[in-house]
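> 3D, please:
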Amino acid sequence: MTRSKFTSQGIKSKHTKKLKKQDYTVFSQKLGYTFKQPDLLQEALTHRSLGFPNNERLEFLGDSVLNCAVSTLLFKRFLLLPEGDLTRLRANFVNQDALHQLASALGIGELILLGDGERKSGGHQRPSILANAMEAIIGAIYLESGFEKVDQVIVALYDPLLKQLDPDVFGKDPKTLLQEYLQSRKVDLPEYSMLLTRGDAHAQIFHVECAIPEFAIRTSGEGTSRRRAEQEAARRAYKLAVVRH
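Below you'll find the predicted structure:
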């Protein structure tokens, strides 16, 4: 595999850790794009724990490219959605959770190049590291092949999610979904009550109940905060309400 000698900064890389040819080939197939400059991909997969050069500058570039591409994609796909809903959808497509899912599907965690300490602490599974690497890869494609090509790659990556997307509910938290559902049926809002807390003060688990008396629905949820517990209880109540009513 031919390698370019320089990084995107025009600096010759001194890193000894390299991608294996087989890994590069498999990843290219999953990504739907083959780098003409394999060292550019390597840079995109190099975490700052290995020193400089690393993927932070490409991440910066990829963040802007991704926002533009996703904005264009949503603008063309959902012709009747107002600006506020488009903004909500975009935020949920480009946030850490979404990028982490894309990175995991591509197997980036197995390829990310980390310093020994970062790898031993589980850095190859850390959502923030994988999400940042995903943005860096997008930045690298843009740098090498321009916006039209990276846009094609981004559309292909997001297409499965878009096909199943309901823009009316995507990105809304469970409590909001439940509230809107009940209001549309002129039913009183749910009642949330604390059932119990357990664990030490610095690591408490909260148990909360969500009740909808008119639908005879009572669900419980737990979480590391009262808010998270309420969201889980609301999620379960919403699923029951939709099925039963």
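> make it CA atoms for all contacts and neighbour counts henceforth
Noted.
> which residues are contacting the lengthiest helix in the chain?
Across the chain, the longest stretch assigned as helix under DSSP state H is helix 56-77. The contact list for helix 56-77 (CA atoms under 8 Å, 6 or more residues apart in numbering) reads 44, 47-48, 86, 89-90, 93-94, 132-140, 142, 147, 151, 154-155.
> quick one: A103 from R228, how far?
Distance, A103 to R228, by CA to CA, to the nearest Å: 25 Å.
> Could you do G109 as well?
Counting by CA to CA, the gap from G109 to R228 is 27 Å.
> try I154
31 Å.
> Just the buried positions in the longest helix of the chain, please.
Across helix 56-77, burial judged by 16 or more other CA atoms under 10 Å covers 56-59, 61-63, 65-66, 69-71, 73-75.
> Out of these, flag the one nearest to T176.
Checking the buried residues of helix 56-77 against T176 by CA to CA gives L74 as the nearest, at 22.3 Å.
> this one as well, want them side by side:
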Amino acid sequence: MSLRARDKEQLEQRLGYAFNNPALLARALTHSSAVAPSRRTAESYQRLEFLGDRVLGLVVAHMLSDRLPRSNEGELSRTLNSLVRKETCARVARKLGLGPFLHLGESEARTGGADKDAILGDVCEAVIGAIYADGGLDPAFTFVTRMFGDNLDVTQARRADAKTALQEWAQGKGLEPPNYLETDRSGPDHAPIFTISVSVRGYEPITASGASKKLAEHLAAEKFLLREDVWSTGL
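All right, here's what the predicted structure looks like:
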């Protein structure tokens, strides 16, 4: 597959990067369904997705290490995982408007493949891989920082006061405030573990456990805010 000159120009403007080898960008946008089985490894985005996933993890890890100097390894890992999820990558792909440029097989196109989270998430990683393969780490670093930096700010805001963030989200949706319910208590009296369920009308309840009710409520709210259906139209 090759890109039309007009499409290439539009995409490079959105990506903030001009390709020396446009074939890499074309391949990053090519789903395996659009390629004959014998050529999928060489001509679809699969290998670039693999590369981009690793580059994304490296750049985000570096970004978190710089921005969150007081966070321990566990906190950094949790934030990293929330940023490199397929859903986050899919939101970035939508923000860039990559869907209409995808090369899909007839069946995949007919079933809405250009707007599927799984495909858009893969394509976002493939584009990162293509930028890295074409220009090295510097332009890939710049792209990831620009496109994922705002997501880091939102993620940290959620973690800072998850209960307040969840309540504000519910208010914004015109819903009643979240309801927190203790569903279990285990462990010895001197070191109890509390399990809290948080529910909002119209959404499945989420549970979390902690060494205090307050901590368990915070963790439950945090988990609720990370669910796909809460922020699917947000970032």
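> Now the TM-score, please.
In this superposition the chains share a TM-score of 0.68, using TM-score structural alignment, normalised by the length of structure 2; 182 aligned residues with a CA RMSD of 3.2 Å.
> hmm, back to that, the more surrounded of A103 and R228 of structure 1?
A103 (22 against 17; other CA atoms under 10 Å).
> So that one is in contact with A131, correct?
Yes: using CA atoms under 8 Å, A103 of structure 1 is in contact with A131, at 6.5 Å.
> Just the contacts of helix 56-77 of structure 1: which are in helices?
With helices defined by DSSP H, the entries of those inside them are 44, 86, 89-90, 93-94, 132-140, 142, 147, 151, 154-155.
> Give me the buried entries from those residues.
44, 86, 89-90, 93-94, 132-140, 142, 147, 151, 154.
> which residues touch R235 of structure 1?
P174, K175, L178.
> Distance check, D39 of structure 1 against G122 of structure 1.
Distance from D39 of structure 1 to G122 of structure 1, by CA to CA: 24 Å.
> now A157 of structure 2, nearest residue through space, not along the chain?
A165 (7.9 Å; CA to CA, 6 or more residues apart in numbering).
> Likewise for V208 of structure 1?
Nearest residue to V208 of structure 1, sequence neighbours excluded (CA to CA, 6+ apart): M194, at 4.5 Å.
> how much space is there between the one you found and K175 of structure 1?
For M194 of structure 1, the distance to K175 of structure 1 - CA to CA - is 16 Å.
> In terms of packing, which of the two has more residues around it?
For the pair M194 of structure 1 and K175, the greater number of neighbours falls to K175 (20 against 15), based on other CA under 10 Å.
> what about the more buried one, which helix or strand?
Following DSSP states H and E, one finds K175 of structure 1 within helix 174-184.
> for that helix, the distance to its chain's centre please.
Taking CA atoms, centre = their mean, to the nearest Å, the mean C-alpha location of helix 174-184 of structure 1 is offset from the chain mean by 24 Å.
> which parts of the following helix or strand past that helix are buried?
Scanning forward in sequence from helix 174-184 of structure 1 by DSSP H and E, the next helix or strand is strand 191-198. Residues of strand 191-198 of structure 1 classed as buried: Y192, T197 (neighbour count, 16+ other CA under 10 Å).
> Show me what strand 191-198 of structure 1 is in contact with.
Q204, I205, F206, H207, V208, E209, C210, A211, I212, E230.
> and with 6 Å instead?
By CA atoms under 6 Å, 6 or more residues apart in numbering, the surrounding residues in contact with strand 191-198 of structure 1 are Q204, I205, F206, H207, V208, E209, C210, A211.
> and the angle from the strand or helix carrying the fifth one to strand 191-198?
So that's V208 of structure 1. Element membership of V208 of structure 1 [criterion: DSSP H and E] is strand 205-212. If you take axes from the mean of the first three to the mean of the last three CA atoms, to 10 degrees, strand 205-212 of structure 1 sits at 160 degrees to strand 191-198.
> tell me what strand 205-212 of structure 1 is packed against?
strand 191-198, strand 217-223, helix 226-244 (3 or more CA pairs under 6 Å, 6 or more residues apart in numbering; DSSP states H and E).
> nearest to G117 of structure 1, of these?
Taking CA to CA, strand 217-223 is the member of these nearest to G117 of structure 1, at 30.4 Å.
> Show me what that closest one packs onto, helices and strands only.
By 3+ CA pairs under 6 Å, 6+ apart, strand 217-223 of structure 1 packs against strand 205-212, helix 226-244.
> Make a markdown table out of the ones you listed and add distance to L161 of structure 1.
Shown next, in a markdown table, are those (distance: least, CA to CA, whole Å):
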| stretch | distance to L161 of structure 1 |
| --- | --- |
| strand 205-212 | 30 |
| helix 226-244 | 20 |
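> right, and those - which one's nearest L114 of structure 1?
Closest approach to L114 of structure 1 among those (CA to CA): helix 226-244, 32.3 Å.
> tilt between that closest one and strand 205-212?
Between the axes of helix 226-244 of structure 1 and strand 205-212, defined by the same axes, to 10 degrees, the angle is 40 degrees.
> angle of helix 226-244 of structure 1 against helix 174-184?
40 degrees.
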